[in-house]
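Asker: Return atomic coordinates for the entry below.
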Amino acid sequence: MTHESTTFTRPGAGRAWPARTGLIALGFVPLLAGAVRLTELTGGADVTPDNARFFAAPLPVALHIVAACLYNLLGAFQFGGRWRPRRHRVLGRILVPLGLVAAVTGLWLTLFSALPPGDGGLLAAFRLAFGTVMAGSLVLGVAAILRRDVARHRAWMTRAYALGLGAGTQAVTQALWFVIVAAPPDEIGRALLVGAGWVINLAVAERIIRRRRAGRPVRA
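Answerer: A predicted model of the protein is given here:
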């Protein structure tokens, strides 16, 4: 997603792999959950209250899972170390469609599929809000690089990736709840835990963006 003449160099190139590994690890739990859902859809699993909505709309579900998993995995390689313009540009042209498919199908499922057990209006509102921001960030990131505004491009793409990786942080926030409380959250509690995952990721993204603007090294 960068112009061919643009060169990116980051301090601490040797620390690229730890940063990327951490991002991939954060996305592992949703990737595993997505693989289970795809197996259910393609393997003829029994329809239950937990998975009925996925069987009711298998195509958007499959598109959402595949696009989100690939976006999270490949997106990790856009962070850390030296930015090779050609590789960054080619990978970006793959990532933007994947991110848009993940965001748009997520919005579609929120609007048109039945709410799963334990979800409610607040969580649906969070999904609509953060999904819209993710899609908008991708569009603004593309618009910025077309103007050769590299700084704004990087900022918007960082925000989009942070939101796309939200499911990983949400797995952590919900796991911490179970460890501390030892009981499942109620509907509002679950919505707040899921929302916290997106908020945490956005806060980290904004910190990274501010450090870039200040010219200080970043590790992600």
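Asker: CA only for contacts and neighbour counts going forward, please
Answerer: Will do.
Asker: Helices of the protein, start to end?
Answerer: 16-26, 28-43, 52-56, 58-75, 85-112, 121-146, 150-164, 166-181, 187-213 (DSSP state H).
Asker: Tabulate those in a markdown table, adding columns for distance to Arg10.
Answerer: Output for these, formatted as a markdown table (distance: least, C-alpha to C-alpha, whole Å):
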| stretch | distance to Arg10 |
| --- | --- |
| helix 16-26 | 9 |
| helix 28-43 | 26 |
| helix 52-56 | 42 |
| helix 58-75 | 17 |
| helix 85-112 | 13 |
| helix 121-146 | 19 |
| helix 150-164 | 13 |
| helix 166-181 | 25 |
| helix 187-213 | 10 |
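Asker: just those: most buried one?
Answerer: helix 150-164 (a mean of 23; mean count of other C-alpha atoms under 10 Å).
Asker: Next, the contact list for the residue nearest the centre of the chain, please.
Answerer: Centroid check for the chain by C-alpha atoms, centre = their mean gives Gly164 as the closest residue, at 1.1 Å. Counting by C-alpha atoms under 8 Å, 6 or more residues apart in numbering, Gly164 makes contact with Ala68, Tyr71, Asn72, Gly99, Ala102, Ala103, Met134.
Asker: my read: the third one touches Phe28, true?
Answerer: No: assessed by C-alpha atoms under 8 Å, Asn72 is found out of contact with Phe28, at 9.1 Å.
Asker: roughly how far apart are the residue nearest to the centre of the chain and Asp186?
Answerer: The spacing between Gly164 and Asp186, counted by C-alpha to C-alpha, to the nearest Å, is 25 Å.
Asker: ok, now Ala13?
Answerer: From Ala13 to Asp186 the distance is 44 Å (C-alpha to C-alpha).
Asker: again, but for Ala160
Answerer: Applying C-alpha to C-alpha, the value for Ala160 to Asp186 is 29 Å.
Asker: Likewise for Tyr71?
Answerer: Remark: distance between Tyr71 and Asp186 (C-alpha to C-alpha) = 31 Å.
Asker: ditto for Pro85
Answerer: Pro85 is 47 Å from Asp186, where distance means C-alpha to C-alpha.
Asker: structure for this one too, so we can compare:
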Amino acid sequence: MAQPNNLQVLQKPTSYLRLSILLLLALYICKVTFQEILPYLTLNKESYGRFWDYKWPLFFHISSGITAMLIGPFQFWKKFRSRYIKAHRLLGRIYLIAILIGTISATYLAWTSGYKISFSWAFGLQCLALAWIITASMAYVSVMRRRITQHKEWMTRSYVVTLGFFFFRILNNSVFVKSLMPEFKERGVTIIWFCWAIPLLITEIVINWKKK
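Answerer: Coordinates of the predicted model:
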């Protein structure tokens, strides 16, 4: 009887750990979606509050963001990719379209409602939107050129930026962060950069570390 080699033994726990992390991430996304995001999809004036005048761009931004976040875990699930390659490709296209819609609506919101708060806040939102569409576009270009390894790396970067919204929510609702920066004008501008730039930096370190 053939004995499993050491590499196979090591890969199994790693695969289980990766799958567990993706499942936990998916559950957390669902939790935040139902608790904090779904009310916006009802187009209720009470839910939108001061953003009621911008309800449609905000609606499209939130809808596309949810779509991208929910698709993400399936795209990183190796067995799903291997077994359902056509579904993987279809979800990839939907993911890209969602990010394109999200970027356009985010740009509009940045320079309308966002600009009313401050230029720095609007600029931060715009840079996040640019990082979102650029990383997704690079993932698409890579796969079209059949550079699969690069495609996976850019998809990882893209999804990290996609999750910037959740990192923002966590930090903005943190009692500790609020104690350091009570005013949103200061807190928001700081967090809007921190929520994607730092995770993306960490992702870049991990990606390059694995190549050594």
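Asker: What would you report as the TM-score here?
Answerer: Taking TM-score structural alignment, normalised by the length of the second structure as the basis, the two superposed chains have a TM-score of 0.78; 197 aligned residues with a C-alpha RMSD of 2.8 Å.
Asker: Which residue in the second structure aligns with the residue nearest to the centre of the first structure?
Answerer: Superposed on the second structure with TM-score structural alignment, Gly164 of the first structure falls opposite Thr162.
Asker: Leu128 of the first structure now?
Answerer: Per TM-score structural alignment, Leu128 of the first structure is aligned with Gln126.
Asker: List the residues that contact its match.
Answerer: Ala106, Thr107, Ala110.
Asker: want to try JSON lines for these, with distance to Tyr54 of the second structure as columns?
Answerer: Below are the contacts of Gln126 of the second structure laid out as JSON lines (distance: C-alpha to C-alpha, whole Å):
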{"residue": "Ala106", "distance to Tyr54 of the second structure": "11"}
{"residue": "Thr107", "distance to Tyr54 of the second structure": "12"}
{"residue": "Ala110", "distance to Tyr54 of the second structure": "11"}
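Asker: if I line the two up, what does Phe77 of the first structure land on in the second structure?
Answerer: Per TM-score structural alignment, the equivalent position to Phe77 of the first structure in the second structure is Phe74.
Asker: how much space is there between that match and Arg89 of the second structure?
Answerer: Counting by C-alpha to C-alpha - Phe74 of the second structure and Arg89 of the second structure are separated by 11 Å.
Asker: what's the answer for Phe119 of the second structure, then?
Answerer: 39 Å.
Asker: Check Val189 of the second structure too.
Answerer: Distance check for Val189 of the second structure against Arg89 of the second structure: by C-alpha to C-alpha, it reads 36 Å.
Asker: Could you do Tyr140 of the second structure as well?
Answerer: 11 Å.
Asker: Ala106 of the second structure now?
Answerer: Distance from Ala106 of the second structure to Arg89 of the second structure, by C-alpha to C-alpha: 25 Å.
Asker: so who does the nearest residue to Leu26 of the first structure once chain neighbours are set aside touch?
Answerer: Nearest residue to Leu26 of the first structure, sequence neighbours excluded (C-alpha to C-alpha, 6 or more residues apart in numbering): Gly168, at 5.0 Å. Residues near Gly168 of the first structure by C-alpha under 8 Å, 6+ apart: Leu26, Gly27, Phe28, Val29, Pro30, Gly197.
Asker: Farthest pair within these?
Answerer: The most widely separated members of these are Phe28 and Gly197, with 15.0 Å between them, by C-alpha to C-alpha.
Asker: still on that earlier bit, considering the contacts of Gln126 of the second structure, which is situated nearest to Leu200 of the second structure?
Answerer: The nearest one, if we look at those relative to Leu200 of the second structure and count by C-alpha to C-alpha, is Ala106, at 19.4 Å.
Asker: I'd say the closest one and Leu125 touch.
Answerer: Yes: taking contacts as C-alpha under 8 Å, Ala106 of the second structure lies within contact range of Leu125: 7.3 Å.
Asker: Apart from its chain neighbours, what residue comes closest to Val47 of the first structure?
Answerer: In space, and not counting its chain neighbours, Val47 of the first structure is closest to Phe55: 7.4 Å by C-alpha to C-alpha, 6+ apart.
Asker: For Ala33 of the first structure, see how far away that neighbour is.
Answerer: For Phe55 of the first structure, the distance to Ala33 of the first structure equals 16 Å [C-alpha to C-alpha].
Asker: repeat for Ala171 of the first structure
Answerer: Distance from Ala171 of the first structure to Ala33 of the first structure, counting by C-alpha to C-alpha: 10 Å.
Asker: swap in Ile208 of the first structure?
Answerer: For Ile208 of the first structure, the distance to Ala33 of the first structure - C-alpha to C-alpha - is 28 Å.
Asker: now swap in Gly27 of the first structure and tell me
Answerer: Between Gly27 of the first structure and Ala33 of the first structure the computed distance is 10 Å (C-alpha to C-alpha).
Asker: got it, and Val104 of the first structure?
Answerer: As defined by C-alpha to C-alpha, Val104 of the first structure lies at a distance of 19 Å from Ala33 of the first structure.
Asker: And Leu95 of the first structure, by the same measure?
Answerer: Taken as C-alpha to C-alpha, the span from Leu95 of the first structure to Ala33 of the first structure is 21 Å.
Asker: Check Gly189 of the first structure too.
Answerer: Counting by C-alpha to C-alpha, the gap from Gly189 of the first structure to Ala33 of the first structure is 21 Å.
Asker: got it, and Val47 of the first structure?
Answerer: Going from Val47 of the first structure to Ala33 of the first structure by C-alpha to C-alpha gives 17 Å.
Asker: and if you look at Pro116 of the first structure?
Answerer: 15 Å.
Asker: what does Ala135 of the first structure give?
Answerer: Distance, Ala135 of the first structure to Ala33 of the first structure, by C-alpha to C-alpha: 23 Å.
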